[in-house]
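Engineer: Let's see this in three dimensions:
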Amino acid sequence: MEHIKKLHPVSATIIIGTLFARMAMFMTIPFLAIYLTSVKGVSASLAGAIIGISSIVGLFGGFFGGYFSDRYGQEKVMKISLLMWTFVFIGFATAESVWTFFLLNALNGLCRSFFEPSSRALLSQVTKQENKLLVFNLRYAAINVGAAIGPLVGLKIGASSSTTAFFITSFVYFLYFILLVVMFSKYTIEQTHGDISEHVTLRRAVGVLGKDRVFLFAVIGMILGVIGYSQFNSTIPQYLSQYKDGVQLFSYLIVFNAITVLVVQYPVSRIGKHYSALTSIMLGIGAVALGLFGFGLFTAVPMLFVSMFVLTVGEVMMFSMTDIFIDQIAPKHMKGLYFGSMGFTAIGNAIGPWIGGLMLEHLGYGNHFLIFSLLALCTSIGFPVFLYVGGLMKATKRHIEYSL
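Structural biologist: As a prediction, this is how the structure comes out:
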């Protein structure tokens, strides 16, 4: 409770809203690939493409979402995104055409790519420097509490074969919208951009990012890491669905993943504070690659859970420090732009499911060792890329130091 008292009321609202919004999201999206293949009868590669389209939109949506956040304010962008999200999930519930699902998941990605950088920039803005690690970790924990509960609810209401969960998710996002409207009317957030001349033009934004080699190569490294992690939402469930009770096993793996995140997040963050965020991200990429290799190597259920544990530890090390990394290297008046431009890592989420689906389709579900070994190899290349980022940071004297 002492930690909660340190939070700005708007920060607390965003963290609580994140908990319930992600809970609703995890009732639906993780089951979408299975729903499309089993109910709509689409191929594995097409299902992967539909899953990936939201990330393709996020490539540019994150940049523009972050830009608009800095230019016009986080409040407006967040409210518009949530309202649009409400109608997107109503669309999911009523869609019949496969191509409609393409459009809806593209809009889903657009809403996420606008809302996420705005909310993170706002958290950074209203939070004192000494509390930022706490706030970003609470946000990450909220995401994973939602991920722990959401799939169980989704499994219970048959999210892989019905549309009920989409209506529920739509309702949750609408409530989140109402809550933010109330909070923003009660607490006025002052702009921190300073003089109007400091407002970022689109041309200047592109120029700044284009010259920031630390940021550019960090994005490349994260893309490779995300390619590996994205298999959890597409290739792994499709692979497991071929086996008896595979859908149920995948649901338990999602819950295990979320619970593991909650259990290991605090000790990992405590250990991680003695090292740089960069080191944590690098080790995380290595662990994600090792976890993927385990899915190819083992078929026994206990060992699949071991592989998921390794992959999850990698997830925590990789993603929990990314916001800290970006918050440190971003100029104060361009936080939204930098957070949003990390959306370019969605290249990994876009091509990862598609690559995995193609491998399943052409190499065969039984050839899982080769499939997951290749995916692990691709992911692991991110490690030396971040080694190079570390060299650039030393050369430019950009260093990250955070403490709990």
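
Engineer: When you work out contacts or count neighbours from here on, use the C-alpha atoms and nothing else.
Structural biologist: OK.

Engineer: distance of the residue nearest the centre of the chain from Val145?
Structural biologist: Central residue of the chain (CA atoms, centre = their mean): Phe319, 8.1 Å from the mean position. Taking CA to CA, to the nearest Å as the measure, Phe319 falls 15 Å from Val145.

Engineer: hang on, the earlier thing: leaving out chain neighbours, which residue sits closest to the residue nearest to the centre of the chain?
Structural biologist: Ile281 (7.2 Å; CA to CA, 6 or more residues apart in numbering).

Engineer: now do Ile53
Structural biologist: With CA to CA, 6+ apart as the criterion, Ile53 has its nearest non-adjacent residue at 5.5 Å, and that residue is Ala106.

Engineer: So what's the residue count around that neighbour?
Structural biologist: 22 (other CA atoms under 10 Å).

Engineer: Could you also give me the structure for this second sequence? I'd like to compare it with the first:
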Amino acid sequence: MSITKVFKKFPRTFWVANTIELFERWAWYGFFMLFANYLTGSTDIGALGLSQAQKGIIMGVGTGILYFLPVITGAIADKYGYKRVLGISFVVYSTAFIALPLFNTFAGVFTMYLYLALGAALFKPIISATVAKTTDEETSSIGFGIFYMMVNIGAFIGPLVTLAYKDSGYTTVFYISAGVILINFILILFYKEPERAIKQESLGEAIGNVFRNIGTALSDFKFVIFLLLVAAFWSMYYQLFFTLPVFITQWVDTSSVYNFFEGFMPAVTETYGKGGQMDSEFIVNFDAMFIIIFQIIISSIVMKLKPLKAMMGGILVCTIGMALTLYTQNVLFVITAIFIFSIGEMASSPKITEYIGRIAPKDKVGLYMGCSFLPVFAGSTLGGVISGNVYGSMSDKVNLLVKEVEKRGLDIPAISKDFSATEYFNRAGELMGMNQNELTQFLWNTYNPDNIWYVILAIGLFAVIALYFYDKLLLNKKS
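Structural biologist: Just a heads-up that it's a prediction; the model follows:
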């Protein structure tokens, strides 16, 4: 069947659902890419000045819960209708974005982020289910390809839009995301409820059945081991959002990229640069751009490989890429590493679900597929620990400077609401006889914050090696 004929087979609801997905991802990544620096940045620039450990808990646990909740919210959508639950999710989403900047304490922000995660969890299972229900065997491959393209376009556009207004204050960032979600209130008017089986069971019974099915799948020890190993991949993936923006802001010299755009496209530096440096989120956003450009090419290569080989190869490439992003202060090296990471991401992520289908008993494929969210939940939580406590102790520029100040016995007030991190750095530089660039280089050479790349590398290599032996020894089969 030609592409034109396939496109004609898609009903209007398919296109409406995908457009809704694009704007939802736009709103989500518009704030999420900036969230780590918002949580930990200096208070004098409108950030909250929280610790890396607090950031790790908020982003790691909160995002993990977001991916766990769809087992419940999916049952709610099946019970009460997709369109109604979509409307509720948009209400939660928009009010959460508006309320988030009103809180500046760890407890308050964490609570509001969980509320935002609820909105995302209500939304998440509906659009993918709609795509599944509005495609058939002939159109599903292209249909889900369009769906994932919309996800990545939204993920790419979102940060570019919000970054353009970051100088107006982080509150503006959240309000932009709320405004983008409001567009979906209009689009939902054109959304037609797809056919679904109406079950007589109560919501409590439906949720109970979901957890019983999960329990049945998790009684398979081999399957649990696989999910834990895949969680290692997701723990690395989330460093793209949890750690890398902070690392670039604190340590990486982005002036070469700034100078390039200043010479050829000065509007870019005017929008996404300041003081001769590019916004770290602009650099990290290269990942989404690479996926948009190369996803079809990588998918066409990977589809010829067996799931395990593609998954192991992808995770290995992801490991190398993410580790190398935290290895240097050279921004061109970082961008190259992000490209390497994106190749691994494109190769491994789709194959994980496919491999679950391969290893599941024939009569339990649906049960096992329903657990595909669990490694994302575990990986996000573990990723929060790496980005929080581990990064905070090994690589956080603020903590390392405080350590050096205490070692030298310098008299500088502690960082607080009345004495920002920026003021602390300026005072330390004056007392140590260094400008800020010299101070950064001194801390880099003295404390080696790049050593965190060993942590990422170790986790990824363990996952790859363990997956190989898992397949050969536990499953005793070639996949």
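
Engineer: which residue in the second structure lines up with the residue nearest to the centre of the first structure?
Structural biologist: Under the alignment (TM-score structural alignment), Phe319 of the first structure maps onto Ser349 of the second structure.

Engineer: Same check on Leu297 of the first structure?
Structural biologist: Mapped onto the second structure by TM-score structural alignment, Leu297 of the first structure lines up with Tyr327.

Engineer: In this structure its match contacts Asn448, no?
Structural biologist: No - taking CA atoms under 8 Å as the definition, Tyr327 of the second structure is not a contact partner of Asn448, at 9.6 Å.

Engineer: more crowded one of these two?
Structural biologist: Taking other CA under 10 Å, Tyr327 of the second structure and Asn448 do not tie; Tyr327 has more neighbours (19 against 14).

Engineer: Look at the more buried one and give its secondary structure.
Structural biologist: At Tyr327 of the second structure the chain is in coil, as set by DSSP: H, G, I helix; E, B strand; the rest coil.

Engineer: Kindly report the same for Tyr365 of the first structure.
Structural biologist: coil.

Engineer: I'd like to know how far the residue nearest to it when sequence neighbours are not counted sits from Arg112 of the first structure.
Structural biologist: In this structure, Tyr365 of the first structure finds its nearest non-sequential neighbour in Tyr239, 6.3 Å apart by CA to CA, 6+ apart. Tyr239 of the first structure is 27 Å from Arg112 of the first structure, where distance means CA to CA.

Engineer: Could you find the closest non-adjacent residue to Phe223 of the second structure?
Structural biologist: Ala217 (7.6 Å).

Engineer: tell me the SS of that neighbour?
Structural biologist: helix.

Engineer: In this structure it contacts Leu367, no?
Structural biologist: Yes - if you go by CA under 8 Å, Ala217 of the second structure and Leu367 touch, sitting 6.1 Å apart.

Engineer: Skip the chain neighbours and tell me the closest residue to the corresponding residue of the second structure for Ser43 of the first structure.
Structural biologist: Aligned counterpart of Ser43 of the first structure in the second structure: Ser51 (TM-score structural alignment). With CA to CA, 6+ apart as the criterion, Ser51 of the second structure has its nearest non-adjacent residue at 5.9 Å, and that residue is Thr40.

Engineer: Show the contacting residues for that neighbour.
Structural biologist: Ala47, Leu48, Gly49, Leu50, Ser51, Gln52, Lys55 (CA atoms under 8 Å, 6 or more residues apart in numbering).

Engineer: and whichever strand or helix holds the residue nearest to Ile53 of the first structure, what does it pack onto?
Structural biologist: Element membership of Ala106 of the first structure, judged by DSSP states H and E, is helix 98-126. Here helix 98-126 of the first structure touches helix 9-25, helix 44-72, helix 74-94, helix 132-156, helix 335-341, going by 3 or more CA pairs under 8 Å, 6 or more residues apart in numbering; DSSP states H and E.

Engineer: how about a cut-off of 7 Å?
Structural biologist: With contacts taken as 3 or more CA pairs under 7 Å, 6 or more residues apart in numbering; DSSP states H and E, helix 98-126 of the first structure sits against helix 44-72, helix 74-94, helix 335-341.

Engineer: could these go into a markdown table alongside distance to Ser234 of the first structure and mean neighbour count?
Structural biologist: Listed next are these as a markdown table, based on distance: least, CA to CA, whole Å; neighbours: other CA atoms under 10 Å:
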| stretch | distance to Ser234 of the first structure | mean neighbour count |
| --- | --- | --- |
| helix 44-72 | 6 | 26 |
| helix 74-94 | 18 | 21 |
| helix 335-341 | 24 | 29 |
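
Engineer: Met59 of the second structure and Leu203 of the second structure: what is the separation?
Structural biologist: 30 Å.

Engineer: In contact with the residue mapped onto Ala205 of the first structure from the second structure, which residues are there?
Structural biologist: When the second structure is aligned by TM-score structural alignment, Ala205 of the first structure is paired with Val210. Contacts for Val210 of the second structure (CA atoms under 7 Å, 6 or more residues apart in numbering) come out as Val71.

Engineer: Surely Val210 of the second structure is within a strand?
Structural biologist: No - using three-state DSSP, the assignment for Val210 of the second structure is helix, not a strand.

Engineer: quick one: stretch 11-22 of the first structure aligns where in the second structure?
Structural biologist: Going by TM-score structural alignment, stretch 11-22 of the first structure sits over residues 14-25 in the second structure.

Engineer: How about the matching stretch, which residues are buried there?
Structural biologist: Phe14, Trp15, Val16, Ala17, Asn18, Thr19, Ile20, Glu21, Leu22, Phe23, Glu24, Arg25 (16 or more other CA atoms under 10 Å).

Engineer: What ranges does the stretch 151-300 of the second structure have for its helices?
Structural biologist: Using DSSP state H, counting those that start in this stretch, the helices of the stretch 151-300 of the second structure run over 170-187, 203-218, 221-237, 239-242, 244-251, 255-264, 266-272, 280-284, 286-302.
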